[in-house]
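Participant: I would like to see how this sequence folds:
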Amino acid sequence: MSAIAETPVDGKTEPIQVLFLLHEGFDTVDFTGPMETFWYAKNDDISKPEGQAFVIHTVAEDERVISNQGIKIKADMDFEEAEDRLDEFDILAIPGGNVVALLDSKALDDLPTVTIAKAWCALQKKDPSRERTLFSICTGSLFLAKAGLLQGLSATTHPDHYTKFEILCQEAAKADSLVPTNVMEERYVVNNARFDLGPDLDENPFILSKKPDGRRPSTARKGSDAWKLSRRRESLVRRGQLPLGGMRVITAGGITAGLDATLYLIGALVTIEAAKKVAHSLQYVWNKGVTVEGIDV
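Facilitator: The predicted structure follows:
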């Protein structure tokens, strides 16, 4: 049971399980930045003695995987085991780095990151009541675009790869349902928010009070979700009708934008105060992104 389960056991909640998919040549900070940000998050009601709100797991093709910067990581499991255990996790995180080269050199079926991401989405479609998150950092979203998992959603990526990202999204739409992806120039973009904080959107801690200028105007709804501060639960029927079974899909821009999106998740799944404390510990200013296609519009 995760910290976002419907009914906590004995009034306590279990840690939220995060699985990072590490491909060869991943960007070190795309992984270690969000990983450490999650690690700092605490929950006073957590059942584990150390009070961790999140538990991090890693998966790679081999026991050890090397980042683009030469850092070796010992993975917790291989992709076959990860696929067997996929229902144990709450957040699937995909860092960027070396993604364009992998997409250009390998067939889609030969990319285990794509295989796991597709299986993750299939789980959500099968059971929309479960709160799952698909989270990409930097060029990790190119995997999702190539796989056609972002159709009908809004998304972003590293600024140097906007054009490539748009092309991949367009190709995926042409090959399937012709449903486009709205490519946005934002720090991070959240789709399918589960909860709504109410009408006072100016006080919403998750979004920008003023959107920065960009080459493309934002069509984002200025709302967001927070489990402990929500005013009402969403309709699971409506949720199931959304893309990917209403799964929360977050795509972040380059490197530090992954920290921003991680703080969003901490605020949404633990508390806003927990996110603020983590930002303080990191001596980092939380730059807000946008939320689109929430349940309670």
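Participant: contacts, neighbours, all on C-alpha from now
Facilitator: Fine.
Participant: how deep is residue 166 tucked in, by neighbour count?
Facilitator: Around residue 166 there are 21 other residues, counting by other Cα atoms under 10 Å.
Participant: Now for it, which secondary structure element holds it?
Facilitator: Secondary structure assignment for residue 166, by DSSP states H and E: helix 162-175.
Participant: I'd like to know which elements that helix is packed against.
Facilitator: Secondary-structure packing of helix 162-175 (3 or more Cα pairs under 8 Å, 6 or more residues apart in numbering; DSSP states H and E): helix 140-146, strand 182-183.
Participant: And this one, please, so the two structures can be compared:
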Amino acid sequence: MRTVAIFIFDDVEVLDFTGPFEIFGVAGKQNGQKGYFNVFTVAEKSTISARNNLVITPTYTFENCPIPDILLIPGGGGFRPDGTPFGSRKEMNNQRLLDWVKAMNEKVELLLSVCTGSLILAKAGLLEGLSGTTHYKAVEQMKEVAPNTQLFPQERWVDNGRIILSAGVSAGIDMSLYVVSKLYGQSAASDTATYIQYDYWK
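Facilitator: Now for the predicted structure:
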């Protein structure tokens, strides 16, 4: 069983992390099986306020988080009317987070991002010379932050082999199903999509 750590932060987009959490959480659990993944959340602090005031207690913080097999960085946030960044736009300049992500990248099997989580990977220098995607409203910012990353904003997900990125919000569900298929086969992904009645997955 692989472990999946999903990093969360203040103003994280709810579906960015709960969609993948659901996919990895139920994958392989049909027909009485124990499942393919153990999923948990990790944050820099002990309480997180996601978008629309969803308050979450993460399973771990940076201090006690075990090294996962898969690390997922979601997105969410933007700029307030006065220009102040929040959510991923704030976290992309959080040096402690960037150092943690870089350290984890050297240890995990797969590194994933959803939506503007790609900005965090880009600022950590992990997308140099790779391909990527992001939320359609963040494409221009991604070009500025990651000029050496080839962007495919029309794609739901982009696989670089070990680093896989998805487009905005609901695209994280598709990417997660793709990861299930990559690791355990197409039938495992199809069974998961059928179970959650996600008809978009083909």
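Participant: thinking again about what came up before, ok, which of the helices and strands packed on helix 162-175 of the first structure comes nearest residue 172 of the first structure?
Facilitator: Distances from residue 172 of the first structure to each of those were compared by Cα to Cα, and the smallest falls on helix 140-146, at 6.3 Å.
Participant: average offset between the helix or strand following that closest one and the second structure?
Facilitator: From helix 140-146 of the first structure onward toward the C-terminus, using DSSP H and E, the following helix or strand is strand 154-155. Here strand 154-155 of the first structure is compared with the second structure after superposition; its mean distance to the aligned residues, by mean Cα distance after the TM-score superposition for the first structure, is 0.2 Å.
Participant: now strand 154-155 of the first structure: which residue numbers in the second structure?
Facilitator: Under the alignment (TM-score structural alignment), strand 154-155 of the first structure falls on residues 131-132 in the second structure.
Participant: quick one: the matching stretch to chain centroid distance?
Facilitator: Relative to its chain's centre, stretch 131-132 of the second structure lies at 14 Å (Cα atoms, centre = their mean, to the nearest Å).
Participant: Ok, stretch 49-69 of the second structure next?
Facilitator: In this view, stretch 49-69 of the second structure has its centroid 13 Å away from the chain centroid, taken as Cα atoms, centre = their mean.
Participant: coming back round to it: how about residues contacting the helix holding residue 166 of the first structure?
Facilitator: Outside of helix 162-175 of the first structure, the residues that reach it under the criterion Cα atoms under 8 Å, 6 or more residues apart in numbering are 141-142, 145-148, 150-151, 156-157, 178-181, 183.
Participant: which stretches of the second structure form strands?
Facilitator: For the second structure, the strands defined by DSSP state E occupy 2-7, 37-43, 48-49, 55-56, 60-61, 70-73, 77-79, 85-87, 110-113, 131-132, 150-151, 157-159, 163-166.
Participant: what's the closest of those strands to residue 193 of the second structure?
Facilitator: The closest approach between residue 193 of the second structure and any of these, judged by Cα to Cα, belongs to strand 37-43 at 15.5 Å.
Participant: Contacts for that closest one, please.
Facilitator: Contacts to strand 37-43 of the second structure, defined as Cα under 8 Å, 6+ apart, come from residues 1-9, 21, 24-25, 27, 58-62, 65.
Participant: Wait, residue 181 of the first structure touches residue 154, no?
Facilitator: Yes. Counting by Cα atoms under 8 Å, residue 181 of the first structure touches residue 154, with 5.7 Å between them.
Participant: ok, now how distant is the counterpart of residue 195 of the second structure in the first structure from residue 111 of the first structure?
Facilitator: With TM-score structural alignment as the criterion, the equivalent of residue 195 of the second structure in the first structure is residue 281. With distances defined as Cα to Cα, to the nearest Å, the gap from residue 281 of the first structure to residue 111 of the first structure amounts to 36 Å.
Participant: Please identify which of those two sits among more neighbours.
Facilitator: Counting neighbours by other Cα under 10 Å for residue 281 of the first structure and for residue 111 shows that residue 111 has the greater number, 15 against 12.
Participant: gap between the two ends of stretch 176-191 of the second structure?
Facilitator: Using Cα to Cα, the span of stretch 176-191 of the second structure from its first residue to its last is 13 Å.
Participant: one step back: buried ones among the contacts of strand 37-43 of the second structure?
Facilitator: Neighbour-count burial (16 or more other Cα atoms under 10 Å) applied to the contacts of strand 37-43 of the second structure gives 3-9, 21, 24-25, 27, 58-61.
Participant: As CSV, the helices and strands packed on helix 162-175 of the first structure with mean neighbour count and distance to residue 272 of the first structure would be great.
Facilitator: As requested, these are exported to CSV (neighbours: other Cα atoms under 10 Å; distance: least, Cα to Cα, whole Å):
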stretch, mean neighbour count, distance to residue 272 of the first structure
helix 140-146, 26, 26
strand 182-183, 19, 27
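Participant: Using JSON lines, please lay out these together with distance to residue 56 of the first structure.
Facilitator: Written out in JSON lines, the entries for these read as follows (distance: least, Cα to Cα, whole Å):
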{"stretch": "helix 140-146", "distance to residue 56 of the first structure": "18"}
{"stretch": "strand 182-183", "distance to residue 56 of the first structure": "29"}
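Participant: Let me know which of those is the nearest to residue 285 of the first structure.
Facilitator: The minimum distance between residue 285 of the first structure and these falls on helix 140-146, with 23.2 Å, by Cα to Cα.
Participant: Mind giving me the packing neighbours of that closest one?
Facilitator: Taking 3+ Cα pairs under 8 Å, 6+ apart as the contact cut, helix 140-146 of the first structure packs with helix 99-105, helix 112-126, helix 162-175.
Participant: now do 6 Å
Facilitator: In terms of contact count using 3 or more Cα pairs under 6 Å, 6 or more residues apart in numbering; DSSP states H and E, helix 140-146 of the first structure is assigned the packing partners helix 162-175.
Participant: Aligned to residue 8 of the second structure, what sits in the first structure?
Facilitator: With TM-score structural alignment as the criterion, the equivalent of residue 8 of the second structure in the first structure is residue 22.
Participant: Done for today, thanks.
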